[in-house]
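> could you work out the structure for the sequence below:
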Amino acid sequence: MGTIIKRPIAGGSWAKSRNDQSKPSVRGYDEPYLERANAMRSLGNIQNEPEDGILTSLGYTRADPNVNVAIVGTKSPSHMETNIKQVENDLPISSDVVNELNRRFEKLDTDWEQRT
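Sure, this is the predicted structure:
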């Protein structure tokens, strides 16, 4: 038995929430994820957070000791190659970043439902 995390980068929502565009585009399904990310980012910068939001998402997911598998879907072989390199070379991310993300989620959670 193990825990599988599906869509750990949530359509790139955490990375897109850092985007300088006024409203970055996401698929309709990912809009709630982007809204959550924007709310969490509104609390200010996170010290020592990786510049790459995808790396932050992967690092956050892999930091949970209960996670055995993270399934990242993509149509782009180059994105998958980058994700694999990040997991192999750039993890773990700072536990302070993980703790701050958890703190912000708990502070702002207004029945944020689990999406599948």
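> only C-alpha atoms from now on, for both contacts and neighbour counts.
Will do.
> my read: Ile5 touches Ile71, true?
Yes. Using C-alpha atoms under 8 Å, Ile5 is in contact with Ile71, at 6.1 Å.
> let's see this one next to it:
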Amino acid sequence: MICLLSRHKETKTVDIIYAEFIHKMNKKAITIGNILVYKNGKIIYKNAVGLRDIHTMDSLTVDAQFRLASVSKQFTGMSIMKLKQMKKLEYNQTVVSILPKFPYPTIAVKQLLHHTS
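Take a look at the predicted model:
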């Protein structure tokens, strides 16, 4: 997984940023990936590159889900801490109170941090 978190000059267009992303992927022989450009609270660009399934030759879509395994723990922890800092959640709060469609009504946010859910 590659995350490109850099500040670009305002004069750079999304198309240029996308071309740079594809170039970096090609240099590293990465043939699959998604790109999302987020600015001022809004998604301004999203695209997918590569195949979702090499056996069926299905193309990757921006809605494709990836199995991140243990990598997701860092993202979960960072996201929870940022939301707590912004006073948008509490550790003892249930996840379902934030995400109403979450299928496990008794799981608390702190359990996600401790990886005990």
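> quick one: TM-score?
Superposed pair, TM-score by TM-score structural alignment, normalised by the length of the first structure: 0.26. Supporting alignment: 51 aligned residues with a C-alpha RMSD of 4.4 Å.
> of Ile5 and Ile71 of the first structure, who's got more company?
Ile5 (17 against 11; other C-alpha atoms under 10 Å).
> element containing the nearest residue to that one once chain neighbours are set aside, please.
Spatial nearest neighbour of Ile5 of the first structure, chain neighbours left out: Ala70 (4.6 Å); criterion: C-alpha to C-alpha, 6 or more residues apart in numbering. For Ala70 of the first structure, the host element (DSSP states H and E) is strand 69-71.
> give me the neighbour count for Ala39 of the first structure.
Residues near Ala39 of the first structure, counting by other C-alpha under 10 Å: 16.
> got the contact list for it?
Shown in contact with Ala39 of the first structure (C-alpha atoms under 8 Å, 6 or more residues apart in numbering): Leu108.
> against Ile5 of the first structure, how distant is it?
Counting by C-alpha to C-alpha, to the nearest Å, the gap from Ala39 of the first structure to Ile5 of the first structure is 22 Å.
> tell me, how many residues neighbour the residue lying closest to Asn34 of the second structure once chain neighbours are set aside?
With C-alpha to C-alpha, 6+ apart as the criterion, Asn34 of the second structure has its nearest non-adjacent residue at 4.4 Å, and that residue is Ala48. By other C-alpha under 10 Å, 17 other residues sit near Ala48 of the second structure.
> pretty sure Ala48 of the second structure is touching Ile22, no?
No. Counting by C-alpha under 8 Å, Ala48 of the second structure does not reach Ile22; the two are 10.3 Å apart.
> I'd like the next helix or strand past the strand or helix carrying Ile5 of the first structure.
If you go by DSSP H and E, Ile5 of the first structure is part of strand 4-6. Sequence order places helix 13-17 as the next helix or strand after strand 4-6 of the first structure, per DSSP H and E.
> give the buried residues for that following helix.
Along helix 13-17 of the first structure, these residues count as buried under the neighbour rule (16 or more other C-alpha atoms under 10 Å): Ser13, Trp14, Ala15, Lys16, Ser17.
> would TSV of those residues with distance to Glu31 of the first structure be doable?
Below are those laid out as TSV (distance: C-alpha to C-alpha, whole Å):
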residue	distance to Glu31 of the first structure
Ser13	8
Trp14	11
Ala15	13
Lys16	11
Ser17	11
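> closest to Tyr33 of the first structure among these?
Using C-alpha to C-alpha, Ser13 is the member of the buried residues of helix 13-17 of the first structure that lies nearest Tyr33 of the first structure, at 6.0 Å.
> how about the nearest residue to that closest one, chain neighbours excluded?
Leu34 (4.8 Å).
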